[in-house]
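Visitor: Got a sequence here, can you build the structure:
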Amino acid sequence: MAKPDDSSLTPAQLRAVEERVVSLLNRSEAWGRVPTPLEDILAAAKLRVESKSLKEADGFLAFLKSKSIAAASMAMDTLKAATSAFGKILGICDSADHAIYIDDTVNGSKQTFLTLHETGHHEMPHQRRLFRFFEDNDKSLEPDVAELFEREANNFARHALFQGDGYAKMAADHDLEKGMAAIKKLGPKFGASIYASAREFARTNYRACLVVVLNPSEYAFGVGLRAEVRRIEASALFKAQFPLPQATHITPDHPLGSLLPSPKQRVVKPRSVVLEDFNGARQECVAEAFNTTHNTIILLYPTKALTKTTVILPPGFKQAVNF
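Guide: Sure thing, here's the model as predicted:
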């Protein structure tokens, strides 16, 4: 099934996060420098990064307790809430000690995102104030508040990594027909993974497009290729025109089934997919897929509306085009 929501905020919450990102990018003079200069960001935030194995939560908390009881208390709240909502913990920020701890098994673009995520916890004033209050009063952070803090930190990392609308402006220069190539090109340019690049490409695009991220394809008995839906990102225009996919798995009989790559297949070339919009009109779309080995990225965008006089649909096709 798709992972829990990791980024939704109200417009006011998102503006508050963006303001803090702008402040930090200004202080670090990072605007226009891609990939975002992480060392300058950390220096401006007055933070340092330390690698530490976070595989064993109890062992890590024991390590924190040896340095700061308050830090351990804060970390425990974060561990409980974030583990419940988002799975394995790979990083923790100890604002009191101006330190970020990142799992030493993580490297590359994921480490960059995690570092910016933890910096976000430190840079958001209301988060620091609340953590300080709970530390001083030996109280616990409510799970829904902790989950909100995680979504705020994710958006902080995203805006810092992609320099506000810097990525979106570059993506706008690429035709959707070359969208997958743009995703693969712009990700490394900004120091991001292809997965993060694909999500940003869809969510910030001014045109109608959809990105569906799948877990690796597997063969299922009696079904054939099958892949679990991990994330769905759509542009504002796509969400205004089409219902979003609801399936938890993609199988060969799904409208996107022909885009499932075999485990060793890297690319599924563009092909036509017909979807129904909110008005019940059939619209022709183009979709392609790329297998990163960690997940499959599907990019889909509409091309033109189809009329009953221009297309003859086989019996039962209407059901097949619904997500």
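Visitor: going forward, measure contacts and count neighbours with C-alpha atoms only.
Guide: OK.
Visitor: Give me the next element, helix or strand, following the host helix or strand of residue 182.
Guide: Element membership of residue 182, judged by DSSP states H and E, is helix 179-189. Going down the chain from helix 179-189, the next helix or strand is helix 194-203, by DSSP H and E.
Visitor: sorry, back to before: pull out the buried positions in the helix holding residue 182.
Guide: Going by neighbour count (16 or more other Cα atoms under 10 Å), the buried part of helix 179-189 is 179-180, 182-184, 186-187.
Visitor: could you say what helices and strands that helix packs with?
Guide: helix 166-172, helix 194-203, strand 282-291 (3 or more Cα pairs under 8 Å, 6 or more residues apart in numbering; DSSP states H and E).
Visitor: To compare with the earlier structure, here is another sequence to fold:
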Amino acid sequence: MTVSHAPVDQAFRQITRLSGSFVLLIMLLVGTFLTIKAVRAIKSVGLWDFITTQAWSPETNHFGIAALLFGTVTVALIALVVALPLSLGGALFITEISSGWAKSILTGAIDLMAAVPSVVYGLFGLVFLQKHMVPFAYWLSTYFGWIPLFKVDGADPKNPLPNDALYTSSSLIGGVIVSMMIIPIMTSMMRESFSRAPAGEREGAYALGATRWGMIRSVVLPFGRGGIIGGTMLGLGRALGETIAVYLILSPIFDINLHVLQNGGNTVAMTIALRYGEANDFTMSALMAAGLALFLMTMAINFTASAIIARSRSGADSEA
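Guide: Alright, predicted model coming up:
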């Protein structure tokens, strides 16, 4: 039996299909443009050297993105570690605990945070957060410095007057600032997903004697799994490409820095912003090659998240 659609529905279907195709076309054009511009730089050093070299000196034909990719992923993962529990807890609190005016205020505040420019977060981190995180970084390096991740070269745990310059402009501080920028996006997606959990299943869980936490664990979280994954991946994609806030915080170096508490770091987006104004044709090609690597990494993350979300239960119809 053939189902006929109203003309309005057919028009809406065609508009949405064209919109989706237009977005894909833009992505394809961006990828093509970056590839064309990057070919010259990649050919000059070779693909393997471009991926594995830590230095960045296109003027001497000695450059690569190893340190840039490592710094990009490090800052993004730190941001994700900080943002995920806060976003998850905030979304659950808004949907399952708060009500009335409190819920409206919290929802509006989260949405408003997403509209704050990244430069404001960067200035906040530079002026306020950086100096207040130094004692925490010093404490971590003092008691957990035996872990390579928290080691700080040149730090003396027995010195009662630590050198603060060793702990500022670190990947940890940059990651915390970026986490503040992705929390609103992640929280909004998770909140929307949790709010769509079927009322019938909620009531059924309570009827079987479940507590509020039991209902959340057995109904809301499984139903919202897609929203959790989607929000997390969207936040990760935003963190990977953040520029201005990281540019204001990190002290640029072109070596792989395994110590997240130590001064110095770099990202792909930060290097492009830093070197764009003084770039000649060949340096611009090198920057485009770095941008292409970031573009491909972000696309891989987004497509993986889409595949996972498509197989999750989130968004299913109510079974009540």
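Visitor: Drop the TM-score for these two in here.
Guide: With the length set by TM-score structural alignment, normalised by the length of the second structure, the two chains reach a TM-score of 0.26; 137 aligned residues with a Cα RMSD of 6.3 Å.
Visitor: gap between residue 170 of the first structure and residue 153 of the first structure?
Guide: Counting by Cα to Cα, to the nearest Å, the separation of residue 170 of the first structure from residue 153 of the first structure is 24 Å.
Visitor: Compare these two and say which is more crowded by neighbours.
Guide: Per other Cα atoms under 10 Å, whichever of residue 170 of the first structure and residue 153 has more neighbours is residue 153, with 26 against 12.
Visitor: element containing that one?
Guide: helix 143-161.
Visitor: could you pull out the strands for the stretch 1-150 of the second structure?
Guide: 56-57, 62-63 (DSSP state E, counting those that start in this stretch).
Visitor: and those strands as a markdown table, adding mean neighbour count and distance to residue 92 of the second structure?
Guide: Listed next are the strands of the stretch 1-150 of the second structure as a markdown table, based on neighbours: other Cα atoms under 10 Å; distance: least, Cα to Cα, whole Å:
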| stretch | mean neighbour count | distance to residue 92 of the second structure |
| --- | --- | --- |
| strand 56-57 | 18 | 45 |
| strand 62-63 | 19 | 46 |
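Visitor: Columns distance to residue 32 of the second structure on top of those, output as CSV?
Guide: CSV is the format used below for those (distance: least, Cα to Cα, whole Å):
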stretch, distance to residue 32 of the second structure
strand 56-57, 24
strand 62-63, 22
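Visitor: Can you tell me which of those strands is nearest to residue 91 of the second structure?
Guide: Proximity to residue 91 of the second structure (Cα to Cα) singles out strand 56-57 among those, at 41.7 Å.
Visitor: packing partners for that closest one?
Guide: strand 62-63.
Visitor: how close does residue 195 of the second structure get to residue 188 of the second structure?
Guide: 11 Å.
Visitor: Those two: who's more crowded?
Guide: Each of residue 195 of the second structure and residue 188 has its neighbours counted (other Cα under 10 Å); residue 188 has more, 21 against 17.
Visitor: isn't that one right next to residue 112, touching?
Guide: No - contact criterion Cα atoms under 8 Å: residue 188 of the second structure and residue 112 do not qualify, at 11.0 Å.
Visitor: Residue 275 of the first structure: neighbouring residues, count only.
Guide: For residue 275 of the first structure, the count of nearby residues is 23 (other Cα under 10 Å).
Visitor: whoops, I mixed them up, residue 128 of the first structure
Guide: Counted with other Cα under 10 Å, residue 128 of the first structure comes out at 15.
Visitor: Give the closest residue to it in space, chain neighbours not counted.
Guide: What sits nearest to residue 128 of the first structure in space, not counting adjacent residues and going by Cα to Cα, 6 or more residues apart in numbering, is residue 122, at 6.3 Å.
Visitor: which residues in the stretch 201-323 of the first structure form strands?
Guide: For the stretch 201-323 of the first structure, applying DSSP E, counting those that start in this stretch gives strands covering 210-214, 218-220, 224-234, 249-250, 267-276, 282-291, 296-305.
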